[in-house]
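this is the structure alone, sequence omitted:
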């Protein structure tokens, strides 16, 4: 069966089904007692749907191993199932449909994922559905506008924690199994139902405010219990509940609030009401920077905002996906800055999230924030930088436009009016217009329903502010002057601009920072005088957000080929060692490494045999010196140590030093903890350059035979610089369907490691031969990883263009990925040409 072809759901069909069906309740009975037996590939699932219908027949969605029985209103019906849709006929006005089936345990993170912990042999289960994988666990109406009350009944091994959206109300059984029935949910969509089961480590807490009391639960694998810093997780959770309770004026609606950190997760997190799932990379096995903790707090608050934006009020169809994701992305940063210790959260947003948005918005496949989503495949690919980061960026502009008080007043009215229902863009605009009295629809037209971005520059000796692709902007220009060698903000000018060219009167200053405060969404260029000031004194700017905006401007100009790559690298070399914000530092180091590999002319890069006199070698020495100079035990030191791994994977001048530290024959820098995660980063560098062979990698695995260790070892083994090694890794990636999502990702990383084009260029033709059949036969998540991850860095665009020309009728979602990868390659070739 072609999963992608059979399982795709067009918007028009689901809209017709929604018009004909009124869903009331769903009861789901799962038996996962066999999950501990690896040879048992599936689990029993029984679904009972109660609904009204105005048609005699429809379909119910299900993807699994078999469908055994279909009973409609007490009468047995023949099983008519194409692998994705079960046909049900004989419907009346009021109906009860019971479907008995066998679902399949997942290794790709889609549906009911099963994981066996190598540390202790324990088996863990969890679900992940968005946008349309609940049908891999239960028979359902897989669309967000058919909400229902869900009751889950789960039979699982005795001794396991068994979890769902609501609290357990009845637990029965004895001996080797238990059956847990949960309270019915309030009306929710299928994609945010959730189940988890296994011998998870559990901690608890509570949040109280007035007469409200919410039980908090925290879960992770038992083998990670000693690393689970639940105190900080609960602290952020309580701060978030305090903030959202007041801001949204609608009591937390879902009863308990469990947060579970799970292995081999495809996302950062998922907003299942009452049972939020997170990647367990947020359980820090070793040292973690303050930026990592801030990112985790942001994600906790992002998912918490979804309890209202997305769960309580849900978009009707995926073209209004932004109604939840843009708001949650905005709220993650807003609540972090307003309610937690991470008061610089907007600086991280400016440097990290907006960079994602700017990149996505310059692709030929960019789309409006309010996108046209014709089917589920398109929905899956629209969880992108536009829906999240650009949407959040323009919401920040909207808050500046209507005022924060009016913005939250509109949100409160929106929740009151549409609680437990579905909405479209018009519903939100009506609420915001009523609360603010502003013409929000005109704002929507300018920002939500268009594509692309403006580029802002000062021209005519700083007397004109020019913008490409004109839009209305409310922004600020900061004027920074030198004072005792430091750049200090001396003045600022607030502006509302609409036209392509706007006359401005600005004070005289060395640095003019367009969009100071980051109020709008636009690329802001530095004029030459400002650029020279930044080259001299970027790291002296005291304001963290201002520094983040300067770094962002420099990176955007480098990506666009307007700032020479070597000039950018020199700015990083000069000022990154003095950067105080570890998140900004990590971003600058990553961008510099990308510049070396993708934007510097190939002849200047050198290769792993050369020791000095090339850009790769110079960057390696910059990183080495940064590590030596960093404050012992600081987040900056850890950031430089991680950057060393990347730099050492493409140049072997420091391989002996790194190997000696790993072997214990040389000391590490004072304060640097050489934990398992950092050891693997360095180990992969040594494997990629051929210093460590298979036996040494396996020896390292014996030190850390955990899930993370095995994944890292997979990448290291695949990255060894031998043609036969890369060939075998290539075959495994495409053909070995037993690889988990994490191990597939690690294998792809190994194939790409070290920028060794000479080892993989012979696979170019095979790539283009494989991608269409792979898309037709593998799950979307797996196919997407392969198509995107193994796209060849060809020296010309000819092979890509030939495939696109010959496959004009290929699925639009596949073509989108290839077109986007083509654009990334075209940009690299163009920027290199400008730097030659």
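Alright, I've got the coordinates. Note that this is a predicted model, so its numbers are computed, not measured.

okay, CA-based contacts and neighbour counts for the rest of this
OK.

residue 302: what's its closest spatial neighbour, skipping adjacent residues?
Here the nearest residue to residue 302 in space, its sequence neighbours aside, is residue 332; by Cα to Cα, 6 or more residues apart in numbering that works out to 4.3 Å.

now swap in residue 265 and tell me
For residue 265, the closest residue by Cα to Cα, 6+ apart turns out to be residue 279, at 5.2 Å.

ok, that neighbour to residue 286 distance?
Noted for residue 279: a distance of 16 Å to residue 286, by Cα to Cα, to the nearest Å.

contact partners for the residue nearest to residue 302?
Residues in contact with residue 332, defined by Cα atoms under 8 Å, 6 or more residues apart in numbering, are 297, 298, 299, 300, 301, 302, 305.

how near is the residue lying closest to the third one once chain neighbours are set aside to residue 199?
Spelled out, it's residue 299. Nearest-residue entry for residue 299: residue 332, 6.5 Å, with adjacent residues in sequence omitted and distances by Cα to Cα, 6+ apart. Between residue 332 and residue 199 the distance is 31 Å, computed by Cα to Cα.

please apply the same query to residue 363.
Here residue 363 is placed at a distance of 45 Å from residue 199 (Cα to Cα).

same question for residue 87.
Between residue 87 and residue 199 the distance is 38 Å, computed by Cα to Cα.

more neighbours: which of residue 279 and residue 286?
Set side by side, residue 279 and residue 286 show unequal neighbour counts under other Cα atoms under 10 Å, the larger going to residue 279 at 19 against 12.

now do the same contact list for that one.
Contact partners of residue 279, counting by Cα under 8 Å, 6+ apart, are 261, 262, 263, 264, 265, 266, 267, 268, 269.

which helix or strand contains residue 112?
Taking DSSP states H and E as the criterion, residue 112 maps to strand 111-116.

pull the residues that contact whichever helix or strand comes after that strand.
Beyond strand 111-116 on the C-terminal side, the first helix or strand identified by DSSP H and E is strand 123-128. Outside of strand 123-128, the residues that reach it under the criterion Cα under 8 Å, 6+ apart are 35-36, 109-117, 134, 194-200, 221, 262, 270.

and with 7 Å instead?
If you take Cα atoms under 7 Å, 6 or more residues apart in numbering as the criterion, strand 123-128 is touched by 36, 109-117, 194-198.

let's bring in a second model and compare:
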């Protein structure tokens, strides 16, 4: 284990011996606009008590210039990750002066140069342990403390942190901003942003509490920022959580900032939430995109209580914040905003992520065994988020909603500004529900795997038995020919077989209402009904559950891939719920690329492109559906070139009525042409001239790397593996381009080089960049031999690297199994 990694055992020993009193962090970012400067001065003053004479501070920087312990400058003991401290007293003041590195990977202090106006933008991203890239600290969630940040930055910049500015002093070309001290928080949710950000202000008030609101983005994106919509959702969420949690919002202000080249959807820094710029829509957006953004806003807002106010002791209990935020985001969307169908997207998209993750050999309990930071980094997954949220939804039904929220309120008050474990939460929920939740926790939080439910011969048959509260919906055709709910039966099951008496019906839907976490199968009669009449199911949640059942059956090899594709082709054009339509279009494309053998794949590529193209031209002008089908057409055209002339005509202005060719859609179409050999480097230069923005440059890199030429692929490979100056977004673009078009004949020659490079990539690159390379370049081979040889030869490889390779192997193995069943 390198010293950059931190283990659970050593951090537990450190927090048992050291109690932090206060941090003061001074950052000099005045030189940030000079791109030649690799680093910035950083000074940390930390006060703490110690029951040991030795400990360490974490710091991943360029250098440490000096360390002072209790007023005495000591010899610097720094190995590149840890600053050793010795000769400690009972009470201590340590001052560390060092140089931090500006980041291009989205970890630590990320620096971005806007090609539109030459402006420099900075923001931080720390979870799970990258605050140490900016200042020396005790980098673990259970060592909370107040922080006072002071930032020197160019005059005229917005300078932001968790708290409002207390003092701002001008000094010629620069300004010095000192922020009010935070309340006790963990290092990973401290935050700094600086640059000429565009600002929109508002306010939210409830009773005597008044909270200033701010929305920020880069100046060159200001014309696209729909701040009023963002603020409307924000205020709806604050109203909702104030009512449900009955604990006043504690962080003083609520700023939200959209930042470039972001690794995540968002991050819950109290008082300054960071979001990906992908949520600033540069053109038309579907209802599913607006709904997804609203859900993310509310997810991060829930963290102000779940995660920020009350924080897990260690990353084992990451679910204590992420599962709750995922559940609360959907609940608040459905009950407080216009997105009343939010549970439809949750059932069909979020749970699909959970089902996928839970069937991997690397799956883990919701309450996971996280031994170190590398493992923690990879545990921000479908189990921790979506499975945990699904289980919480079931728990609310089990204990009662009123009792659940009463327990949650007690939990906040008992542990405010502290750290907790599973036992602390169960204590509060059990007290108000009157239920002993130990058995429930063992069944759902401390096990792995997903049950499959099948209705057959008067029984519900369950694989991997667990206790479920579920409903069975009986659907029949009404006089208008629609499939509507006639009868609904709720029951508890726990065994492998549960007798159930149900009347005949055209469609019998297990888990109607999506009460539990389980894959369901449609019985043969219900499948036959769905195959001819799925578009007649009027309830969107029921349709979502049916689409989910069909998709899981395809992935498990129990429903023929071409049968699923015929249903997608027949019924997707009539789908009115944009979240469902988006998911079905993506799943159909994935099915063609992964689950069909080569001859059928080529046929379906052409057929699917034709279906998408036809539906694009018949869709309602200006609708979200039209936009979704345009995007699907671009994706389909990237692996089949027979519509290349028509796409060129579309790009030249021959568009269906109502379709706006925004920059992102145009780039998708150009990339499709490039990937099928119908666009040269000269062709791709013209759209870059019209969209010489950050997004445009990234898309241009992707399109260039997509061209189906051996030399192009060689250059892309060399850049992905060897160019350490690439930003995270540019690396992704080159990897995506390298893989574009599905041209195994051009890239299979790199399979051996991929496995030869894995260990060096993991050792030499940051974990975020290494993860993108390991996953993005994994060979989609026709056999598992090469990966099995690597695994056999590298049993001692870092566990996090092994996990990624094992997961990619499993995805490939599933592809091969499903193809073999056709």
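Sure thing, it's come through. Predicted model only: the values in this text are computed from it and were never measured.

TM-score for this pair?
Here the superposed chains carry a TM-score of 0.99, computed using TM-score structural alignment, normalised by the length of the second structure; 821 aligned residues with a Cα RMSD of 0.7 Å.

now which residue in the second structure aligns to the residue nearest to residue 265 of the first structure?
If you follow residue 279 of the first structure across to the second structure using TM-score structural alignment, you land on residue 276.

ok, so what distance separates its match from residue 643 of the second structure?
As it turns out, when the distance is counted by Cα to Cα, residue 276 of the second structure lies 33 Å from residue 643 of the second structure.

residue 166 of the second structure now?
The gap separating residue 166 of the second structure from residue 643 of the second structure is 60 Å, by Cα to Cα.

when the two are compared, which one has more neighbours?
When neighbours are counted by other Cα under 10 Å, residue 166 of the second structure and residue 643 differ, and residue 643 comes out ahead with 18 against 11.

which non-adjacent residue is nearest the aligned partner of the more buried one in the first structure?
Residue 643 of the second structure maps onto residue 654 of the first structure when the alignment is built from TM-score structural alignment. Taking Cα to Cα, 6+ apart as the measure, residue 654 of the first structure lies nearest to residue 648, with 6.7 Å between them; neighbours along the chain are not counted.

mind listing what that neighbour touches?
Counting by Cα under 7 Å, 6+ apart, residue 648 of the first structure makes contact with 620, 654, 655, 685.

repeat that for 8 Å
Taking Cα under 8 Å, 6+ apart as the definition, contacts of residue 648 of the first structure comprise 620, 654, 655, 682, 685, 686.

for those residues, which one is nearest residue 710 of the first structure?
Proximity to residue 710 of the first structure was ranked across the contacts of residue 648 of the first structure by Cα to Cα; first place goes to residue 682, at 15.2 Å.

so where does the closest one fall, helix or strand?
Short version: residue 682 of the first structure belongs to helix 676-688, going by DSSP H and E.

still on that earlier bit, what's the strand holding residue 112 of the first structure aligned against in the second structure?
Using TM-score structural alignment, the partner range for strand 111-116 of the first structure is residues 108-113.

repeat that for stretch 252-261 of the first structure.
Correspondence between stretch 252-261 of the first structure and the second structure is established over residues 249-258, with TM-score structural alignment as the criterion.

and if you look at stretch 413-433 of the first structure?
If you align by TM-score structural alignment, stretch 413-433 of the first structure falls on residues 410-430 of the second structure.

buried sites along that stretch?
The neighbour-count check on stretch 410-430 of the second structure (16 or more other Cα atoms under 10 Å) flags 410-412, 416-422, 425-430 as buried.

what's the separation between the aligned partner of residue 32 of the second structure in the first structure and residue 45 of the first structure?
Using TM-score structural alignment to pair residues, one finds that residue 32 of the second structure aligns to residue 35 in the first structure. Here the criterion is Cα to Cα. By it, residue 35 of the first structure lies 13 Å from residue 45 of the first structure.

what do you get for residue 667 of the first structure?
Using Cα to Cα, we find residue 667 of the first structure at a distance of 56 Å from residue 45 of the first structure.

those two: who's more crowded?
Using other Cα under 10 Å, the more surrounded residue of residue 667 of the first structure and residue 45 is residue 45, with 23 against 13.

just put the contacts of residue 648 of the first structure in TSV and tack on distance to residue 489 of the first structure.
Putting those into TSV (distance: Cα to Cα, whole Å) gives the following:
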residue	distance to residue 489 of the first structure
620	34
654	41
655	44
682	41
685	42
686	45
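
any chance of a ChimeraX selection covering the buried ones in these?
One line in ChimeraX is enough to select the buried members of those, burial here meaning 16+ other Cα under 10 Å:
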select :620,654,655,682,685,686
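
closest one of the contacts of residue 648 of the first structure to residue 703 of the first structure?
residue 682 (14.5 Å).

trace the closest one over to the second structure, please.
Taking TM-score structural alignment for the superposition, residue 682 of the first structure sits opposite residue 669 in the second structure.

and for the residue lying closest to that match once chain neighbours are set aside, the neighbour number?
In space, residue 669 of the second structure comes closest to residue 634 once its chain neighbours are excluded; the distance is 5.2 Å by Cα to Cα, 6+ apart. Other residues within reach of residue 634 of the second structure by the criterion other Cα under 10 Å amount to 25.

just give me the match in the first structure for residue 634 of the second structure.
Using TM-score structural alignment, residue 634 of the second structure sits opposite residue 645 in the first structure.

residues of the one helix or strand that match maps to that come out buried?
With elements delineated by DSSP H and E, residue 645 of the first structure resides in helix 635-648, which encompasses its position. Counting neighbours by 16+ other Cα under 10 Å, one finds that the buried residues in helix 635-648 of the first structure are 635-648.
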